[in-house]
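Visitor: here is the input, now give the coordinates:
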Amino acid sequence: MSTETQPLEVDDDLVAEDGEEAAEAPVEVAKTNLAKRRVIDNYLEERRLQKQLNDYDFDL
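Guide: Here you go, the predicted structure:
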């Protein structure tokens, strides 16, 4: 057994091309998911505020 390590040859060009294609799709999905989450959060906030208005006693 040899304790000497040999450097690995890596083709960076192929990895960069595959990485670029794979990186584009998740960014769009993340933006879409974030937009959907914001819409849901806004809707829930609106419902919470409407409930507070309905529960508020205006006859103080």
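Visitor: going by C-alpha atoms from here, please, whenever you check contacts or count neighbours.
Guide: Will do.
Visitor: tell me which element residue 45 falls in.
Guide: According to DSSP states H and E, residue 45 maps onto helix 12-55.
Visitor: run the chain-centre distance for that helix.
Guide: In terms of Cα atoms, centre = their mean, to the nearest Å, the centre of helix 12-55 is found 6 Å from the chain centre.
Visitor: state the three-state secondary structure for residue 57.
Guide: Recorded secondary structure, residue 57: coil (DSSP: H, G, I helix; E, B strand; the rest coil).
Visitor: and for comparison, fold this next one:
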Amino acid sequence: MSTDKEDLVVDDDFPITEEDVEPRIEPAKTNLSKRRTIDNLLEERRLQRQLADFDYDL
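Guide: As a prediction, this is how the structure comes out:
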């Protein structure tokens, strides 16, 4: 290890790419409505599966 203090040259002129930009945050209301839509679709699929598996010959 060196104990000498050296001036370091830092290259701060690098291009900003789209990956470096912060993603846009959606409002909670939009996220909640999307979640409700997904939940409703999953519930409908579950109920359709139960109807298909139901034994009508009781």
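Visitor: and the TM-score between these chains?
Guide: Overlay of the two chains. TM-score (TM-score structural alignment, normalised by the length of the second structure): 0.55; 34 aligned residues with a Cα RMSD of 1.4 Å.
Visitor: on that earlier part again, so which elements touch the helix holding residue 45 of the first structure?
Guide: Of the remaining helices and strands, none touches helix 12-55 of the first structure by 3 or more Cα pairs under 8 Å, 6 or more residues apart in numbering; DSSP states H and E.
Visitor: for residue 32 of the second structure, see how far away the aligned residue in the second structure for residue 51 of the first structure is.
Guide: Aligned counterpart of residue 51 of the first structure in the second structure: residue 49 (TM-score structural alignment). Distance, residue 49 of the second structure to residue 32 of the second structure, by Cα to Cα, to the nearest Å: 26 Å.
Visitor: same deal with residue 55 of the second structure?
Guide: Distance of residue 55 of the second structure to residue 32 of the second structure, given as Cα to Cα: 36 Å.
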